[in-house]
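Sequence and computational prediction follow.
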Amino acid sequence: MLDTRRMQVLRAVVTSGSVTAAARNLGYTPSAVSQQMAALEKEAGIALLERTGRGVRPTDAGRLLTEYAVAIGKQIAEAETALAELRAGRTGRVSMRYFTTAGSTLVAPALAALRRAQPGVQVELKLSDPDDPMPQVRDRLADLALVVRPHGQPGADGQSGVDGQPGADGVRFEHLLDDRYHAVLPAGHPLAAKRLLDMTDLAEEPWVASETPGPCLDPILDACGAAGFSPDFVVESGDYATAQGFVAAGLGVSLVPRLGLDAPHPGVVVREVHNPVPVRSIHAAVRGPAPDRPAVRGLLDALRDAVAQIGEASAAADSPSGPA
């Protein structure tokens, strides 16, 4: 097998025209260059250089290997540049799993920010609904997944880690935001006159289920249980847009998280609820104690920036001078 480093020495000898000049340019001794050439000729099984007075010139075989050495040198330089770009986070590839309601309000602005900051990074996006994306993160099929965890208990399954610390499965969670649920009522409903509802205000109402069983329905059931009742679900929707349509038709009331109210139905009103406040916690699931790839770190930073923008928008909307 030909040694590519010796091929670069051959290239220096052929380019400079002598062993002595090549040694001077490379910072080697002439004897070291001669040894490298002898070893390369042994590997090639054919003479590569011939003497011409005080210098040398390549044989046909030497000329052939020199041409390949030039091409290899160019590829190595390109590889080093590409590697430097990857280390700096200017290029790379990251795979991400997300759920529907995080798409337009969280994922879209994060990707736009990442594209501005690191335009060479490619993001592979896949919608995880209705599947659990955690096995893909554990098995390294995805670099990052947006998941909903029990509020204040990100490691509740005993396997995955709490914020910042990997669990037994090697997955850790970065808390992004707490998404509060809001009451969605038919326009003209008597409770719509109140700006803030107690959970008990909804105890006797028929309910539209906006969630399928799982981590997003659990906060609703927990809040109702803490208020001393179980919701009477008369219709199941499975998604927030359909749930709002059922509410607008007068079939019942519902609870929908803020991220699911990006486009409220014109036939409903939205009110805050408390005592208690239902909340779902959204986390980014990643492997290891900290992302070692700049592309993953960049995506996490972009998600945090998107969360900050959501907080600023919510604060503006809730302020006295903000939108009603």
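Yes, it's here. Residues are numbered from 1 along each chain as shown.

Going by C-alpha atoms from here, please, whenever you check contacts or count neighbours.
OK.

which residues in the stretch 51-200 of the chain form helices?
Per DSSP state H, counting those that start in this stretch, the stretch 51-200 of the chain carries helices over the ranges 60-87, 108-117, 134-138.

structure B:
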Amino acid sequence: MLDVRRLRLLRDLAQHGTIAAVAAAHTYTPSAVSQQLAALEREAGVALLARTGRRVTLTPAGRTLAAHAEEVLAALERAGAAVAATRAGLSGPLRIGAFPTAMRTLLPPALVALGEAHPALELSVQELDPAVVPPMLRDGTLDVALVHDYDLVPIEPDPALRTAPLLDETIFVAASGPRSLAACRDEPWILASQGTLCHTMTVRACEAAGFTPRVRHHADDFVTVLTFVAAGQGVALVPELAAMDVPAGVVLTPLPTRRRTRLAFRAGAAAHPAVVAFADTLGIALGSG
């Protein structure tokens, strides 16, 4: 019998590419991950890993088993959802991840509605950049998450996760007056922290317009960003959700660039009552998976 926890490690090795990355995702030591994968090889009776020096790759058998691991883990999620559906009423934890603008605009009314409809549901929310959400969903740290991506920064599909669309937003140039992106070439810029999707989107948008932004400030909260723009500290790109209370002196010019917000959850969890209830409060229709 193959151990499910070890199958999860193999699946994550196929996703992350290195034992060190798998260890970090699970807060294990690399040695512990290696030992568990070695035990999985003994269970399977076939070599799953090919080792060349310090480099580890999956053998054909390892890739096959990793693909089946996705199906096994999704089936377990579906089984858990089916069991949860037999209970009378929703209870227990629902761990939610969300990016800052969603925390401020989309989540509060949804949390109120969900709490009123299901008072025994234990809601907890964590503010996160979408870039760090997938591993937290895969390892069960989160149950659902609001994530976004941009047409300039698409997110690679993750076979362990499913998403359902919520909304598309326009991206604006925020400046002291009407301004095309190309006209901001010589302006100082306010960018999000490096490594965030918002930072990458702004850099790519500027590069597509023929220049690299000259960064003066870094700020991740769009209220702060717009306040800095109003204070004459630079220009920025902001999404529609962040443009609801624009300070005096800031003019927004729409761009063709779009941001897409989605609900993300583990494959197999679409029918879980808590996931369905959360999606319903946001007006999201979930497919199977």
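Cool, got the structure. Model, not experiment: these values are computed from the prediction.

that older thread, I'd like the helices of the stretch 51-200 of structure 1 laid out as TSV, including distance to Val184 of structure 1 and mean neighbour count.
Conversion of these to TSV gives the following (distance: least, C-alpha to C-alpha, whole Å; neighbours: other C-alpha atoms under 10 Å):
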stretch	distance to Val184 of structure 1	mean neighbour count
helix 60-87	47	15
helix 108-117	25	17
helix 134-138	31	18
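
Arg287 of structure 1 is nearest to which of those?
Arg287 of structure 1 lies closest to helix 134-138 among the helices of the stretch 51-200 of structure 1, at 6.8 Å (C-alpha to C-alpha).

Map Phe222 of structure 2 onto structure 1.
Counting by TM-score structural alignment, Phe222 of structure 2 corresponds to Tyr240 in structure 1.

Skipping adjacent residues, who's closest to its match in space?
Nearest non-adjacent residue to Tyr240 of structure 1, counting by C-alpha to C-alpha, 6 or more residues apart in numbering: Ser210, 5.5 Å away.

State the distance from the one you found to Asp292 of structure 1.
As defined by C-alpha to C-alpha, to the nearest Å, Ser210 of structure 1 lies at a distance of 38 Å from Asp292 of structure 1.

Counting neighbours, go ahead and name the busier of these two.
Under the criterion of other C-alpha atoms under 10 Å, the comparison of Ser210 of structure 1 against Asp292 puts Ser210 first, with 27 against 11.

now the more buried one: how far from Phe233 of structure 1?
Spatial separation of Ser210 of structure 1 from Phe233 of structure 1 under the definition C-alpha to C-alpha is 10 Å.

With Glu85 of structure 1 instead?
54 Å.

One more: Val279 of structure 1?
Using C-alpha to C-alpha, one gets 19 Å for the distance from Val279 of structure 1 to Phe233 of structure 1.

Lys69 of structure 2: what's its closest spatial neighbour, skipping adjacent residues?
Lys isn't right for residue 69 of structure 2; it's Ala. Leu7 (5.7 Å).

Over in structure 1, find the residue span the helix or strand where that neighbour lies aligns onto.
Under DSSP states H and E, the secondary-structure element containing Leu7 of structure 2 is helix 4-16. Under the alignment (TM-score structural alignment), helix 4-16 of structure 2 falls on nothing in structure 1.

buried ones in the helix or strand that that helix is followed by?
Downstream of helix 4-16 of structure 2, the next assigned helix or strand under DSSP H and E is helix 19-26. Neighbour-count burial for helix 19-26 of structure 2, counted by 16 or more other C-alpha atoms under 10 Å, picks out Ile19, Ala20, Ala21, Val22, Ala23, Ala25.

Measure how buried Thr15 of structure 1 is and give me the count.
The criterion is other C-alpha under 10 Å. On that basis, Thr15 of structure 1 has 14 neighbouring residues.

and it, how far is that from Ala142 of structure 1?
Look at Thr15 of structure 1 and Ala142 of structure 1: by C-alpha to C-alpha, they are 48 Å apart.

relative to helix 60-87, how tilted is the particular helix or strand that has Met37 of structure 1 in it?
Counting by DSSP H and E, the secondary-structure element that holds Met37 of structure 1 is helix 30-44. Computed with axes from the mean of the first three to the mean of the last three C-alpha atoms, to 10 degrees, the direction of helix 30-44 of structure 1 lies at 100 degrees from that of helix 60-87.

Tell me the counterpart residues of helix 30-44 of structure 1 in structure 2, please.
Mapped onto structure 2 using TM-score structural alignment, helix 30-44 of structure 1 spans no residues at all.

Could you check how far the residue lying closest to Leu10 of structure 2 once chain neighbours are set aside is from Ser34 of structure 2?
Counting by C-alpha to C-alpha, 6+ apart, Ala66 is the residue found nearest to Leu10 of structure 2 once chain neighbours are left out, at 5.9 Å. According to C-alpha to C-alpha, Ala66 of structure 2 and Ser34 of structure 2 sit 16 Å apart.

Comparing the two, which residue is more hemmed in?
For Ala66 of structure 2 versus Ser34, neighbours defined as other C-alpha under 10 Å are more numerous around Ala66 (23 against 16).

wait, doesn't the more buried one sit right on Arg11?
Yes - with contact taken as C-alpha atoms under 8 Å, Ala66 of structure 2 and Arg11 are classed as touching, separated by 4.8 Å.

wait, isn't Ala267 of structure 2 in contact with Val72?
No - with contact defined as C-alpha under 8 Å, Ala267 of structure 2 and Val72 do not form a contacting pair (10.3 Å).
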